[in-house]
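**Student:** fold the following, please.
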Amino acid sequence: MLTGKQKRFLRKKAHTIKPVFQIGKAGVTANLIKQTADALEARELIKINMLQNCLEDKNEAAAELAAGASADIVQVIGSTIILYRESEENKQIELP
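**Tutor:** The predicted model follows:
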């Protein structure tokens, strides 16, 4: 679980990165969860964009992705989800 200070730090870092995935009409699938877990292992911090044709609620989709990928939700704002998980082999981000 992330503290408020850590979430602020990660939001600041995530501001400049581009979304890695888009959630569309199919919603959150098992393949998307696996790809999210792989991307988190490589990058630690990722953005995911939800398209307008996605029928799922953004908070439910974020919770489902975070649970499936063993990640923490940093922020859900607008149609953007920011997830963080500390990498086991490729640690890049040092949390305060």
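
**Student:** all contacts plus neighbour counts: C-alpha atoms, from now on.
**Tutor:** Fine.

**Student:** from one end of stretch 40-48 to the other, what's the distance?
**Tutor:** Using C-alpha to C-alpha, to the nearest Å, one end of stretch 40-48 lies 11 Å from the other.

**Student:** where exactly do the strands run in this protein?
**Tutor:** According to DSSP state E, the chain carries its strands in the segments 21-23, 45-50, 72-77, 80-84.

**Student:** can I get these in CSV including mean neighbour count?
**Tutor:** Output for the strands of the chain, formatted as CSV (neighbours: other C-alpha atoms under 10 Å):
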stretch, mean neighbour count
strand 21-23, 19
strand 45-50, 21
strand 72-77, 19
strand 80-84, 23
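
**Student:** another sequence for comparison is provided below:
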Amino acid sequence: MLTGKQKRYLRSEAHHLSPIFQVGKGGVNENMIKQIGEALEARELIKVSILQNCDQDKDEVALVISKGTRGEIVQKIGNTIVVYKESRENKKLELPKVK
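**Tutor:** Sure thing, here's the model as predicted:
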């Protein structure tokens, strides 16, 4: 579980990122979860865009992605979700320490 300070740090890091996945009419499926998991392992922090024609609710999409990838939802803003998962091999981000 991320602290408020860690989420603030991750939001600032994600600000300049562009969404690399789009959830559309088909919603979230197993293949998409697998690809998002691989992207999280490589990058640790990604943005996912939810298109207007998506049948699922934004909160539901965020929940499915976080459970499927075992990642943490950092932020849901508009139709964009920011997801973080600590990488085992490609550690790039150093989170602020919990006191």
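
**Student:** related to what we said a few turns ago, so which of the strands of the first structure is nearest Lys91 of the first structure?
**Tutor:** When these are compared by C-alpha to C-alpha, strand 45-50 sits nearest Lys91 of the first structure, at 10.8 Å.

**Student:** ok, longest helix in the first structure?
**Tutor:** Using DSSP state H, we find that the single longest helix of the first structure is helix 30-43.

**Student:** how big's the offset between that one and the second structure?
**Tutor:** For helix 30-43 of the first structure, the mean distance to aligned residues of the second structure following superposition is 0.3 Å (mean C-alpha distance after the TM-score superposition for the first structure).

**Student:** by contact count, what packs against that helix?
**Tutor:** helix 58-69 (3 or more C-alpha pairs under 8 Å, 6 or more residues apart in numbering; DSSP states H and E).

**Student:** helices or strands up against the helix it packs on?
**Tutor:** Using 3+ C-alpha pairs under 8 Å, 6+ apart, helix 58-69 of the first structure sits against helix 30-43, strand 72-77, strand 80-84.

**Student:** can you redo the ones you listed as TSV with distance to Leu95 of the first structure?
**Tutor:** TSV is the format used below for those (distance: least, C-alpha to C-alpha, whole Å):
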stretch	distance to Leu95 of the first structure
helix 30-43	14
strand 72-77	13
strand 80-84	11
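
**Student:** ok, the residue lying closest to Val64 of the second structure once chain neighbours are set aside to Ile46 of the second structure distance?
**Tutor:** Leaving aside its chain neighbours, Val64 of the second structure sits nearest to Val28 (7.4 Å; criterion: C-alpha to C-alpha, 6 or more residues apart in numbering). The gap separating Val28 of the second structure from Ile46 of the second structure is 16 Å, by C-alpha to C-alpha.

**Student:** run through who's touching stretch 16-29 of the second structure.
**Tutor:** 36, 46-56, 61, 64-65, 80 (C-alpha atoms under 8 Å, 6 or more residues apart in numbering).

**Student:** and for stretch 30-40 of the second structure?
**Tutor:** The contact list for stretch 30-40 of the second structure (C-alpha under 8 Å, 6+ apart) reads Phe21, Ile46, Ile65, Gly68, Thr69, Val83, Tyr84, Lys85, Glu86, Ser87.
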